[in-house]
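Chemist: Sequence first, then the predicted structure, then my questions.
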Amino acid sequence: MTFQGSGPLNTGGVSAGGGGGGGGRIAMGGGLGLVVTIVALLFGVNPGDIMGGADTSSGQQATGDQAALQQHIDECTVELANSDDVCRLVATKNSLNQVWPKLMNGYTDADMTIFSGGIDTGCGAASSAMGPFYCPADQTAYFDPSFFSELKRMGGSDGPLAQMYVVAHEYGHHVENLTGVLAKGQRMGNDGSVRIELQADCLAGVWANHADDGPDAMLAPLTDDQIATVIQSAKAIGDDTIQGANSNPEGWTHGSAKQRVRWFTTGYESGDPKRCDTFATDDL
């Protein structure tokens, strides 16, 4: 068990999207497509210009799929969050919204859209092939639950806390958007992108530190084995893992496996968002 307690989850701000065939799952090339397209979204580029776009037509089948997914979301409970990927996404949002208002003055929640196929966003047309992403234009985090199988294929873990780390990372981008760091990084090219991503890893670690605090915490006390699944996933999505050990660091956009593990661990061990200032150091 990861979540403790019982009863319905708060599904406010969570909606179903996409459905139907969409743009299809584009081959990710070992995850490189994920890196390219997320950067496109962060830097305000229409990802359709890079990946060929997505058919976001809302035909009868797509409408039916979306309605079924919305019903699934609306029926999520704490108990289901321990076995169901969609409900785990919703529950993680609940936990994040429990933790971040205590850590950050002026924190406002980001919406969540759970989708499959293709979808229109404030940052342009997107497809499931892009993996999870946060769009600052509409302050919404987007997730296709099928990504977790892709993450496992890439060498990561599809364990509950590893999945929640992915969600917490995207909400870390929301925190960066609220503080202005996201815009700052966007002006700095690849170096800024790496610092943005590593800071989001660190902020995910901060959340994990606090997510099991107190009698009303949604998460049961975290174990070393659960943290190990996060470390496994962070390593799997390092630029050197995805692009190869001999790839040029100047072309990296997310940071190395070692850097991603380091910054998540910094956040998790300290529980202090101030320790996540990746823009204040030359030693990433």
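Modeler: Yep, it's here. Numbering: from 1, shown residues only.
Chemist: can we go C-alpha only for contacts and neighbour counts from here?
Modeler: Fine.
Chemist: show me what contacts the closest residue to residue 271 other than its chain neighbours?
Modeler: The shortest distance from residue 271 to any residue that is not its chain neighbour, by CA to CA, 6 or more residues apart in numbering, is 4.4 Å, and that residue is residue 206. Residue 206 makes contacts with 264, 267-273, as judged by CA atoms under 8 Å, 6 or more residues apart in numbering.
Chemist: Spell out which helix or strand contains residue 206, please.
Modeler: Residue 206 belongs to helix 189-210 when elements are defined using DSSP states H and E.
Chemist: repeat for residue 87
Modeler: Assigned by DSSP H and E, residue 87 falls within helix 85-103.
Chemist: elements contacting that helix?
Modeler: Here helix 85-103 is seen to pack against helix 60-74, helix 78-81, helix 160-179, helix 189-210 when contacts are counted using 3 or more CA pairs under 8 Å, 6 or more residues apart in numbering; DSSP states H and E.
Chemist: now the angle from that helix to helix 189-210?
Modeler: Counting by axes from the mean of the first three to the mean of the last three CA atoms, to 10 degrees, helix 85-103 lies at 90 degrees to helix 189-210.
Chemist: Just the residues contacting helix 85-103, thanks.
Modeler: For helix 85-103, contacts defined as CA under 8 Å, 6+ apart pick out 9-11, 14, 72-73, 76-78, 80-82, 107-109, 112, 114, 145, 160, 164, 167-168, 171, 207, 210-211, 217-219, 273.
Chemist: thinking again about what came up before, what's the ChimeraX line that selects buried ones from the contacts of residue 206?
Modeler: Buried members of these can be picked out in ChimeraX with the line below, counting by 16 or more other CA atoms under 10 Å:
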select :264,267,268,270,271,272,273
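Chemist: isn't residue 258 right up against residue 235?
Modeler: Yes. Residue 258 lies in contact with residue 235 (CA atoms under 8 Å); the separation is 6.8 Å.
Chemist: returning to that earlier point: for residue 246, find the nearest of the helices and strands packed on helix 85-103.
Modeler: Put simply, out of the helices and strands packed on helix 85-103 the one that sits nearest residue 246 is helix 189-210, at 17.5 Å, with distance taken as CA to CA.
Chemist: Presented hereafter is structure B, for comparison with structure A:
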Amino acid sequence: MRWENRERSRNVEDRRRRGGGGVAMGGGGIIVVLLLAWIFGINPMTLLEDTGGGGAMSGAPASPEQDRLAEFASTVLRDTEVIWTAEFEKMGKRYEQPRMVIFSGSTRSGCGFASSQVGPFYCPADRTVYIDLGFFEELENRFDAPGDFAQAYVIAHEVGHHVQNLLGISGQVHQAQQRTDKVRANELSVRLELQADFLAGMWARKGQERYNFLEEGDVEEALRAANAIGDDTLQRQAQGHVVPDAFTHGTSEQRVRWFMKGFRGERFDPNNTFDARDL
């Protein structure tokens, strides 16, 4: 991806060098907390906040590689600001730019205590994307999805949730989830996540039109990342079998398909994934 020497976002807060707070918790303790959250259907962020978990934030100096990743993330965020500002203007709306917090280990968010174990996420309460840059290393080493555009896809997906939040889509979904059972709530979550993948693909297409930032193999990097973090793939790796009723983000095939729908130019409809019979 061609990103060097381009404008960066002013909405990035770098917390990597701050000292930690809260009670330190080892990796094993975090796993137990996340397992309990999954069993009892509790938001893991709530449990981590109650325990102060995730370990204290690292105050160690950031490496040059991490600093470069931070610059990259800031540039990608700026690209999303420009693209979505223009798209909202077409809809007769005003785009409110999200913030991005880059952290190491753990930090506080408007949605509770944030740990690197949770992975990148968007918090609607404070309209902020949270990213531990170590996830990008995990994306390459654990998920076999290297490349800067794989990382850009992750950021664009989380910004997609911000777009959904501004348009009122997320709120409607969360209200519907509270009125239904766990299986149906999970299905709604899948449709929300796949729409965020669609929005990431749409951003990639619009960004290419404006900046010509794609290099050979970039789209394949994004697709490899989408494929690697599908629910079926992750469940098969973790437990050796797949439980479709527990899906919350969509299968690998679905995530790839909806990213490509956005990238190939299908018109955005707030109901697109929610009206689709075949995801």
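Modeler: Cool, the structure landed. What you see is a predicted model, and the numbers here were worked out from it, not measured in a lab.
Chemist: before we move on, the earlier item: can you flag the buried ones in the contacts of helix 85-103 of the first structure?
Modeler: Among these, the ones that count as buried by 16+ other CA under 10 Å are 9-11, 14, 73, 76-78, 80-82, 109, 112, 114, 145, 160, 164, 167-168, 171, 207, 210-211, 217-219, 273.
Chemist: mind checking how far the residue lying farthest from the centre of the first structure is from residue 21 of the first structure?
Modeler: Summary for the first structure: using CA atoms, centre = their mean, the residue whose C-alpha lies farthest from the chain's mean C-alpha position is residue 60, with a distance of 29.5 Å. Computed as CA to CA, to the nearest Å, the residue 60 of the first structure to residue 21 of the first structure distance reads 11 Å.
Chemist: Same check on residue 232 of the first structure?
Modeler: 32 Å.
Chemist: what's the answer for residue 208 of the first structure, then?
Modeler: Plainly put, residue 208 of the first structure is 35 Å away from residue 21 of the first structure if you go by CA to CA.
Chemist: And the helices in the second structure?
Modeler: 27-40, 44-51, 64-90, 134-141, 148-166, 169-178, 182-211, 218-228, 231-239, 252-264, 272-275 (DSSP state H).
Chemist: what sits against the residue nearest to the spatial centre of the second structure?
Modeler: Central residue check for the second structure by CA atoms, centre = their mean: the C-alpha nearest the mean position is that of residue 158, 3.5 Å away. With contact set as CA under 8 Å, 6+ apart, residue 158 of the second structure has these partners: 120-122, 129, 196.
Chemist: returning to what we had before: residues in the second structure aligned with the helix holding residue 87 of the first structure?
Modeler: Taking TM-score structural alignment as the measure, the second structure aligns residues 69-87 with helix 85-103 of the first structure.
Chemist: Would you mind measuring from the aligned residue in the second structure for the residue nearest to residue 271 of the first structure to residue 83 of the second structure?
Modeler: In the second structure, the residue paired with residue 206 of the first structure according to TM-score structural alignment is residue 202. Relative to residue 83 of the second structure, residue 202 of the second structure is positioned 10 Å away (criterion: CA to CA).
Chemist: With residue 176 of the second structure instead?
Modeler: Relative to residue 83 of the second structure, residue 176 of the second structure is positioned 30 Å away (CA to CA).
Chemist: distance between stretch 211-229 of the second structure and the chain's centre?
Modeler: Stretch 211-229 of the second structure has its average C-alpha position 15 Å from the chain's average C-alpha position, going by CA atoms, centre = their mean, to the nearest Å.
Chemist: related to what we said a few turns ago, put together JSON lines for the contacts of residue 206 of the first structure, with distance to residue 25 of the first structure on each row.
Modeler: Compiled in JSON lines, the contacts of residue 206 of the first structure are given as follows (distance: CA to CA, whole Å):
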{"residue": "264", "distance to residue 25 of the first structure": "29"}
{"residue": "267", "distance to residue 25 of the first structure": "33"}
{"residue": "268", "distance to residue 25 of the first structure": "33"}
{"residue": "269", "distance to residue 25 of the first structure": "37"}
{"residue": "270", "distance to residue 25 of the first structure": "38"}
{"residue": "271", "distance to residue 25 of the first structure": "37"}
{"residue": "272", "distance to residue 25 of the first structure": "38"}
{"residue": "273", "distance to residue 25 of the first structure": "36"}
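Chemist: now, among the contacts of residue 206 of the first structure, which is nearest to residue 42 of the first structure?
Modeler: residue 264 (20.2 Å).
Chemist: Run through the residues that contact that closest one.
Modeler: For residue 264 of the first structure, the contact set (CA under 8 Å, 6+ apart) comprises 198, 201-206.
Chemist: Over to residue 155 of the first structure?
Modeler: With contacts defined as CA under 8 Å, 6+ apart, residue 155 of the first structure is in contact with 232-233, 236.
Chemist: To which residue of the second structure is it aligned?
Modeler: In the second structure, the residue paired with residue 155 of the first structure according to TM-score structural alignment is residue 143.
Chemist: how close does its match get to residue 106 of the second structure?
Modeler: Taking CA to CA, one finds residue 143 of the second structure at 22 Å from residue 106 of the second structure.
Chemist: again, but for residue 171 of the second structure
Modeler: Applying CA to CA, one obtains 26 Å for the distance of residue 171 of the second structure from residue 106 of the second structure.
Chemist: neighbour count winner among those two?
Modeler: Neighbour comparison, residue 171 of the second structure and residue 106: the larger count goes to residue 106, with 27 against 14 (by other CA atoms under 10 Å).
Chemist: picking up where we left off before, mind filtering the contacts of residue 155 of the first structure down to those shared with the second structure?
Modeler: Counting by both residues aligned by TM-score structural alignment, their matches' CA atoms under 8 Å, the contacts of residue 155 of the first structure that remain in contact in the second structure are 233, 236.
Chemist: By neighbour count, which of the contacts of residue 155 of the first structure wins?
Modeler: Comparing these by number of neighbours (other CA under 10 Å), residue 233 comes first, having 26 neighbours.
Chemist: re earlier: can you pick out the residue with more neighbours from residue 258 and residue 235 of the first structure?
Modeler: Regarding residue 258 of the first structure and residue 235, a neighbour count based on other CA under 10 Å identifies residue 235 as having more, with 22 against 16.
Chemist: Quick one: map that one onto the second structure.
Modeler: In the second structure, the residue paired with residue 235 of the first structure according to TM-score structural alignment is residue 227.
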